[in-house]
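>>> build me a structure from this.
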Amino acid sequence: MERSSGKRRYDETLLAVVIILIAIGLVMLYSTSSYNGEVKFHDPFYYLKKQGFATFVGFLGMVIVSRVDYHRWAVLAIPGYLTAIALSVAVMFFGDEYNGSKRWLSLGPVSFQPSEFAKVAVILFLAWSVTKYAKKMDKFRTLVLAMLPVLPIAALVGASNLSTAIIILGIAVVLIFVASPKYSQFIWMGSAAVAFMAVFLAMESYRLERIAIWRNPEQYEKGYQTLQGLYAIGSGGLFGRGLGNSVQKLGFLPEAQNDMIFSIICEELGLVGAGIIILLFFLLIWRFFVIATKAPDLLGALIASGAMAHMMIQVILNIAVVTNSIPNTGITLPFISYGGTSVLFLLLEMGLVLSVSGLIE
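Model prediction:
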């Protein structure tokens, strides 16, 4: 992308898709959460106001981050990595527990998920560290050394949030894969990842229970949410019941505004509406790929590749869970599911990618 008169010219397509997804997310969040907001808090706008505020702060952060040369953010790679570890440890000891998992830290009236910060921290840290090892990435020992710092974060996060640990490991593998000239070495890395997953599945009984629920949701009380989500998808048909006309969100599908919001999208907007949203995500991932291939240097390429891996893995996991293609993992749909921490750090991540696009000749 060309620059004129010394001014940066950002990837307009990426920015436009992000804004469209944010707008769709806020509309669908209000449609999905207004009933719950009225019942629980006597305010149908309760969830929308909180999400809207986080989105506003995140958008401002995205603008600020995008205007700074991404090379300057590299100095925060190590502090960000150490902060992610410290916050993950703090969650284990001081975290707030919801639905049997400790994932939130509270600072006065504000609560947030450190795992969302960890995703961005890992992208920046690995982009910086892999750049340092760039000339030695053909050696298996170097791949291991590059991967090792990610394991403590993945382990700490995975103790209470396996799905986010999977995303973090996935981001790491993609970044190292992009920088490595040899592909055969990833067979060993894949084997190690499978072993890592097996250990974490065995550590907590509720994870094995989720596999059983996934196979036969109708036989378990905890399979109720999955079944209601599938009912919502099936009842939407081709064009849906219409925006705001979902039946499943009226108390039948628990916490519909969170991980299962895609099922309400299918119910209200049908296969066509859901397909358009998937297409928008595909377009977003494609722009990450274009920016990565045209980036001025390896650091920029790795930042864009990390964002691409993050978005791709998280969208696939969320939709796979909602359609019961994989066991329930508790992963949100980027920009659309309710979650202030998620949308805030996603927008900061978009700012980093826009910063890379602004320096493309």
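>>> every contact and neighbour count from this point should use C-alpha atoms.
Will do.
>>> I'd assumed residue 179 was in contact with residue 134.
Yes - in this structure, residue 134 is within contact of residue 179 by C-alpha atoms under 8 Å, at 6.7 Å.
>>> so which of those two has more stuff around it?
Neighbour totals were compared for residue 134 and residue 179, and residue 179 leads with 21 against 16 (other C-alpha atoms under 10 Å).
>>> can you tell me the SS state at residue 296?
For residue 296, the assignment made with DSSP: H, G, I helix; E, B strand; the rest coil gives coil.
>>> distance check, it against residue 116.
From residue 296 across to residue 116, the span is 27 Å (C-alpha to C-alpha, to the nearest Å).
>>> then residue 177?
Applying C-alpha to C-alpha, the value for residue 177 to residue 116 is 23 Å.
>>> of the two, who's got more company?
Ranked by neighbour count (other C-alpha under 10 Å), residue 177 and residue 116 place residue 116 first, with 20 against 16.
>>> tell me the spacing between that one and residue 125.
Between residue 116 and residue 125 the distance is 15 Å, computed by C-alpha to C-alpha.
>>> now do stretch 75-85: everything it contacts.
With C-alpha atoms under 8 Å, 6 or more residues apart in numbering as the test, stretch 75-85 has contacts from 114-115, 117-118, 121-122, 124-125, 128, 152-153, 156.
>>> just the buried residues of it, please?
Across stretch 75-85, burial judged by 16 or more other C-alpha atoms under 10 Å covers 77-78, 80-85.
>>> which among these gets closest to residue 104?
Proximity of the buried residues of stretch 75-85 to residue 104 (C-alpha to C-alpha) peaks at residue 84, which lies at 13.3 Å.
>>> to compare against the first, here's the next sequence to fold:
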Amino acid sequence: MIAVVLILLVIGLVVLYSTSAYNGSVKFHDPFYYLKKQGFATLLGLLGMMFVAGIDYRRWSVLAVPGYLTAIALSVAVMLFGDEYNGSKRWLSLGPVSFQPSEFAKVAVILFLACLVSRYAGKIGKFKYLVLMMLPVLPIVALVGASNLSTAIIILGIAVVLVFVASPKYSQFIWMGSAGVAFMAIFLAMESYRLERIAIWRNPENYEKGYQTLQGLYAIGSGGLFGRGLGNSVQKLGFVPEAQNDMIFSIICEELGLVGAGIIILLFLLLIWRLFVIATRAPDLKGALIASGAMAHMMIQVILNIAVVTNTIPNTGITLPFISYGGTSILFLLLEMGLVLSVSSRTE
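Sure, this is the predicted structure:
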């Protein structure tokens, strides 16, 4: 698992520099601008991962409730005092440092639900307790979803997977899934811009906002089997907006081709498999749930990002783990991996 994470980090930094050098030169007169910030966050995250991995994961249980309440408080703060960027209010600034509380919320939800579900595992077979396990997650999903629908979907998906892992019955998840679909339909209909995204997804060439999607598809198509070569992308030269963020997979396809993109997908599959193995060998249910939560997070986020870039689903603005630019994302992802390593090192 450590090997796969480190390989993804190295690939991420190399691809990020290749993708962001042009934007860095144009906006900040420094081609290394994005790489330096991402490199610092990665180093900080690796140190945090080693620190968290060295502590017994059971000792973090005392921080589960305070961590979850902090995530709610930060989400409220984003709504009231958050910084808006590209039409989305997702960031909080503390002096020169800005971060996304929604990234912290993912880790907080995994730890909180792992403790909660393991405590009431014997009763979770009853539908009433199943609903009670999901209720505490809804406030954070609603708060995050107000400005960041994709992250809210990830958090809700993590919660469903954790409850599913602990539940002895599967039939009741059919009702939960039906309720989820109905909720999503109402949620999408509440705001006209969400319905507009669906229209753009179906016919991106008919809308000005479909420009990013089309340019990303041009990048993917022009890459062919082996790509143009690392650093030789044309679409990153201002055609794909913010190419180093959500759309970085399209530049990977253009520069490294289907083969390079396939290798990166294979690395993610290996990481997800290792997280699954650690979950099945965990010494207790709490450890299994922590590893399962990290597995669900990785799986959902990778699938959503690649699906958005290839226009398989409507554009939701979601990063590719370990590769897309984002200091907060890389930091909390590595802390999450540290929690899983703590579970793995205590497996008998």
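>>> for residue 255 of structure 1, state which of the buried residues of stretch 75-85 of structure 1 is nearest.
Using C-alpha to C-alpha, residue 84 comes nearest to residue 255 of structure 1 of those, at 27.8 Å.
>>> tell me which element the alignment partner in structure 2 of that closest one falls in.
Applying TM-score structural alignment, one finds that residue 84 of structure 1 aligns to residue 71 in structure 2. According to DSSP states H and E, residue 71 of structure 2 maps onto helix 64-81.
>>> in structure 1, where's the longest strand?
Taking DSSP state E as the criterion, structure 1 has its longest strand at strand 101-107.
>>> okay, and that one goes to which residues in structure 2?
Using TM-score structural alignment, strand 101-107 of structure 1 corresponds to residues 88-94 of structure 2.
>>> now do the strands in the stretch 101-250 of structure 2.
For the stretch 101-250 of structure 2, no strands are identified by DSSP state E, counting those that start in this stretch.
>>> mind listing what the spatially most central residue of structure 2 touches?
Nearest to the geometric centre of structure 2 sits residue 301, at 4.3 Å (C-alpha atoms, centre = their mean). Residue 301 of structure 2 makes contact with 154, 318-321 under the criterion C-alpha under 8 Å, 6+ apart.
>>> before we move on, back to that, who's in contact with the longest strand of structure 1?
By C-alpha under 8 Å, 6+ apart, strand 101-107 of structure 1 touches 90-92, 94-97, 111-115, 160-161.
>>> switch the cut-off to 10 Å
For strand 101-107 of structure 1, contacts defined as C-alpha atoms under 10 Å, 6 or more residues apart in numbering pick out 87-88, 90-98, 111-116, 157, 159-161, 341.
>>> go through it and flag the buried ones.
Of all the residues in strand 101-107 of structure 1, those buried under the rule 16+ other C-alpha under 10 Å are 102-105.
>>> okay, these in JSON lines with distance to residue 300 of structure 1 next?
Formatted as JSON lines, the buried residues of strand 101-107 of structure 1 follow (distance: C-alpha to C-alpha, whole Å):
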{"residue": "102", "distance to residue 300 of structure 1": "34"}
{"residue": "103", "distance to residue 300 of structure 1": "31"}
{"residue": "104", "distance to residue 300 of structure 1": "31"}
{"residue": "105", "distance to residue 300 of structure 1": "31"}
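>>> among the residues you listed, which one lies nearest to residue 183 of structure 1?
Of all the buried residues of strand 101-107 of structure 1, residue 103 has the smallest distance to residue 183 of structure 1: 35.0 Å, by C-alpha to C-alpha.
>>> what separation do you get for the closest one and residue 319 of structure 1?
Distance, residue 103 of structure 1 to residue 319 of structure 1, by C-alpha to C-alpha: 21 Å.
>>> quick revisit: who touches both of residue 134 and residue 179 of structure 1?
Residues within reach of residue 134 of structure 1 and of residue 179 at once, by C-alpha under 10 Å, 6+ apart, are residue 298.
>>> residue 126 of structure 2 matches what in structure 1?
Using TM-score structural alignment, residue 126 of structure 2 pairs with residue 139 in structure 1.
>>> how close does its match sit to residue 338 of structure 1?
Going from residue 139 of structure 1 to residue 338 of structure 1 by C-alpha to C-alpha gives 43 Å.
>>> please identify which of the two sits among more neighbours.
Using other C-alpha under 10 Å as the criterion, residue 139 of structure 1 and residue 338 rank with residue 338 on top: 29 against 13.
>>> did I read that right, the more buried one in a helix?
No - assigned with three-state DSSP, residue 338 of structure 1 falls outside any helix and is coil.
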